[in-house]
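Undergrad: Okay, predicted coordinates and the sequence, questions at the end:
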Amino acid sequence: MKMIEKAVRKYGFFPYYTEQISSHLFRVSDGRHDYALKKSRLTEETVHLWEHVYHQAHALQLKNILPVYLTVDSKLYAWVDGIYYYMTPWKKSNSPNNQEEVRDVFRTIGEVHAKTKQTQSIDAHSVHNRFSDYRSQCRNFQDTLLDFVKQFEQNRFMSPFELQVCTHYHVLVNVITELDAQVAHFIDAWEENSAWSYCLCHGNLNVEHILSHHQPHIINWEKASYDNPIIDLTAFLKNQVRYYDQSPEDMAELFPSYSHRNPLDEKEWHLLLIHLLDPGHYIQLIEGYISAQSGHSMIAQQKMLQHAFRQLQLGLDWSLRLKSDIAPDSETHAES
């Protein structure tokens, strides 16, 4: 704990009590107040953008970005033996788990994206080529999955995992068909409007990095970047639908809290659906099972496969909503 003591001293007080919460998080008390000390994974290359997050939060009044304390020499971090530490207020770590809390999280993400949003024009030709190549790859997905199903069906007794893949197959066919259509729509929308939005993105947005006590606070901006908002939305939606109880219908009902603050244009909607419909992770899980190199038990592999399938179901459900002119950010969904 010597390094922790050195880091805390950079903030001008001696810890009265220190509790190690995890390998990178410490709860520190001076006898009156509690603080969270984070042993970060920041590097010399990433620390400057991390600092920029907090300068932006101050300048733009992004109150849902949990602030960091200044050291005695007015720095945002304490550098001790080659490691960057930073200190924040200690907040109860209630992850958002009900609809109202998730709605608040969408609202918070939307505000950060909207207040830091900028646009630029990108060469449409290069984007067209990249997504045309991806579309060709998508067309091979169905053959790959069909080969897996044929292989499993040759077994006299299928394992639970193999049976799960065969049961999912008819849905995956629809997913891949819809993915191909969304890529085509994205290319068409891009050729009509090459303006590209980018904003401050968290880079690893999930409920573990959101404290929902009275109001949401987003923590751990160590992987922050300036990118299209779809990067954050995809990460959060995948996490929610894989590991929590929100259904596609729940997500559609809650999403207007985001889109009322930072509306997505047509090509961003198609890009979001492309990310959600991408079966790459699902296929990787099957390949890991076949090669027997996943390192997980049968039950664990089944759970991971089901989680990946839930993500694809979300993409398929939202695609159908858009086709029916009932997009998840439709005005018919009232924001509370």
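TA: Great, that's in hand. Residues are numbered from 1 along each chain as shown.

Undergrad: Only C-alpha atoms from now on, for both contacts and neighbour counts.
TA: Will do.

Undergrad: Next, the residue positioned nearest the centre of the chain: secondary structure please.
TA: Nearest to the mean C-alpha position of the chain, by C-alpha atoms, centre = their mean, lies residue 235 at 1.8 Å. In three-state terms, and counting by DSSP: H, G, I helix; E, B strand; the rest coil, residue 235 is helix.

Undergrad: now the nearest residue to it once chain neighbours are set aside: how far from residue 217?
TA: Of all residues not flanking residue 235 in the chain, residue 205 sits nearest, at 5.8 Å (C-alpha to C-alpha, 6 or more residues apart in numbering). Separation of residue 205 from residue 217 (C-alpha to C-alpha, to the nearest Å) stands at 12 Å.

Undergrad: Please enumerate the strands of the stretch 1-150 of the chain.
TA: Listed in chain order, the strands of the stretch 1-150 of the chain (DSSP state E, counting those that start in this stretch) span 17-20, 25-29, 34-39, 78-80, 83-89, 118-121.

Undergrad: Which elements pack onto the third one?
TA: Under the contact criterion of 3 or more C-alpha pairs under 8 Å, 6 or more residues apart in numbering; DSSP states H and E, strand 34-39 touches strand 25-29, strand 83-89.

Undergrad: Okay, buried residues for the last one please.
TA: Within strand 83-89, the residues that qualify as buried by neighbour count (16 or more other C-alpha atoms under 10 Å) are 83, 84, 85, 86, 87, 88, 89.

Undergrad: also this one, for the comparison:
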Amino acid sequence: MTTEKDTLNYGPVLFHYDLFPEKLEQHGKVKKVITKRGTFALKEAEMTEDERSWFTHVIQRLSEIGFHQVVPLYPTKFGDYTVQLGSRTYYLMPWFASDERNERAKDEVLIDHLGKIHALTLKEQDFSNEVVEHSYQYLMNRWENRQYEMERFTEEAEQKTYMSPFELTYLSHFHQIMRMTEEAKRRLKEWYETCQREKRYRSVLCHGKVSRNHLIFNPTGEGHLLNFEKAVLDTPIRDLAVYFRRAAHQKEWTPEEGNSLLDLYEKHVPLLNEERGLLISYLSYPEPVFNAVDLYCMKRNDYSQIEMVHRLESRIRAMKKIRDFCDAIMMAPPPAPMEPTDSMPTKIHINDDGDHI
């Protein structure tokens, strides 16, 4: 039931929509709002004024260019699409019940929608040597600094008389992990050199946080995407890398499934050779393993050694699947490139922001 605290917290927000809740339920980061006028989903987020403006522009622009599989935003009675209350931003959407279809079917819809968005917003950028150089140096420096941190962790562990089970496990895979790191750096350098030689770079509208959790189905069974709060204009590889890195950590995921889904995506946006190399570079870098080391260093007293070791081993297994997937990407002949469109504003923003499992 609706509590007095809920009413105090969300009443001022729902006032903007002339909604009076009979019941509020928490579902992840979304509140299910049950009223006499119907059932709605209220999302709470942290966004700056510029981010709010861009977010609403993205939702509206996607509809304008023909992509209608986005969960729509309800305007307030004042005509706004977001409500600002203190440091929090809120927006209201229709409520869609959970869908029971299997995960593979959801992934196919997710990748298909992603390909459609990228195809509709694909833009061949005017080549900027300065921007590509900055992007390359930024990411290479970030990766090398992370590699140095892991090498330092290794040296400190090796100096101990008695290493922990986590440290022993990490050290047993250390050389393999470093080979992945060097492969990622080599592929990134190849991407940079190809960009310099071909003088080309493509951008699309990236969702920014691609996940099964951000795909829901309406009552007729049609899949809709939500949570475009982190949408950005960037290389299509940004979204693909985020998706495949997360997918590889699912126990049932296989490189063969990854190949099938990448083929589905490329029916909409065939990747250029250098884009394939950039995807391999992003995927090969073992950031998920490094993040497991970070967690061990910061919170080793919060978890048992068994839990920490299981987490590390799970991520190492996922990286091995990713390596097999990358091998298949390298062997597959690239499809013929498609014609770019001019449907979104343009800019270049190459960045691996560490959004990893």
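TA: Cool, the structure landed. Fair warning: this is a prediction, and the values are worked out from it, not measured in the lab.

Undergrad: circling back to that earlier point, now the helices and strands packed on strand 34-39 of structure 1 in CSV, please, with extra columns for distance to residue 270 of structure 1.
TA: Supplementary listing: these in CSV, determined by distance: least, C-alpha to C-alpha, whole Å:
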stretch, distance to residue 270 of structure 1
strand 25-29, 38
strand 83-89, 38
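
Undergrad: Tell me which of these sits nearest to residue 146 of structure 1.
TA: Counting by C-alpha to C-alpha, residue 146 of structure 1 lies closest to strand 25-29 out of these; the figure is 45.8 Å.

Undergrad: Over which residues of structure 2 does that closest one lie when aligned?
TA: Counting by TM-score structural alignment, strand 25-29 of structure 1 falls onto residues 30-34 of structure 2.

Undergrad: That stretch vs structure 1, average distance?
TA: Mean deviation of stretch 30-34 of structure 2 relative to structure 1 after superposition (mean C-alpha distance after the TM-score superposition for structure 1): 1.8 Å.

Undergrad: ok now that stretch, how far from the chain's centre?
TA: Computed by C-alpha atoms, centre = their mean, to the nearest Å, the separation of stretch 30-34 of structure 2 from the middle of its chain amounts to 25 Å.

Undergrad: Identify the residues contacting it?
TA: Applying C-alpha atoms under 8 Å, 6 or more residues apart in numbering, the contact partners of stretch 30-34 of structure 2 are 21-26, 39-44, 95.

Undergrad: Check those for burial and list the buried ones.
TA: By neighbour count, with 16+ other C-alpha under 10 Å, those hold 21, 23, 24, 39, 40, 41, 42, 43, 44, 95 as buried.

Undergrad: is it true that the second one touches residue 39?
TA: Right, residue 23 of structure 2. No. At 9.6 Å, residue 23 of structure 2 does not count as touching residue 39 under the criterion of C-alpha atoms under 8 Å.

Undergrad: Please enumerate the helices of the stretch 51-200 of structure 2.
TA: Using DSSP state H, counting those that start in this stretch, the helices of the stretch 51-200 of structure 2 run over 103-121, 129-158, 165-172, 174-198.

Undergrad: Reformat these into a markdown table and put distance to residue 317 of structure 2 and mean neighbour count next to each item.
TA: Shown next, in a markdown table, are the helices of the stretch 51-200 of structure 2 (distance: least, C-alpha to C-alpha, whole Å; neighbours: other C-alpha atoms under 10 Å):
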| stretch | distance to residue 317 of structure 2 | mean neighbour count |
| --- | --- | --- |
| helix 103-121 | 20 | 19 |
| helix 129-158 | 18 | 15 |
| helix 165-172 | 13 | 17 |
| helix 174-198 | 11 | 17 |
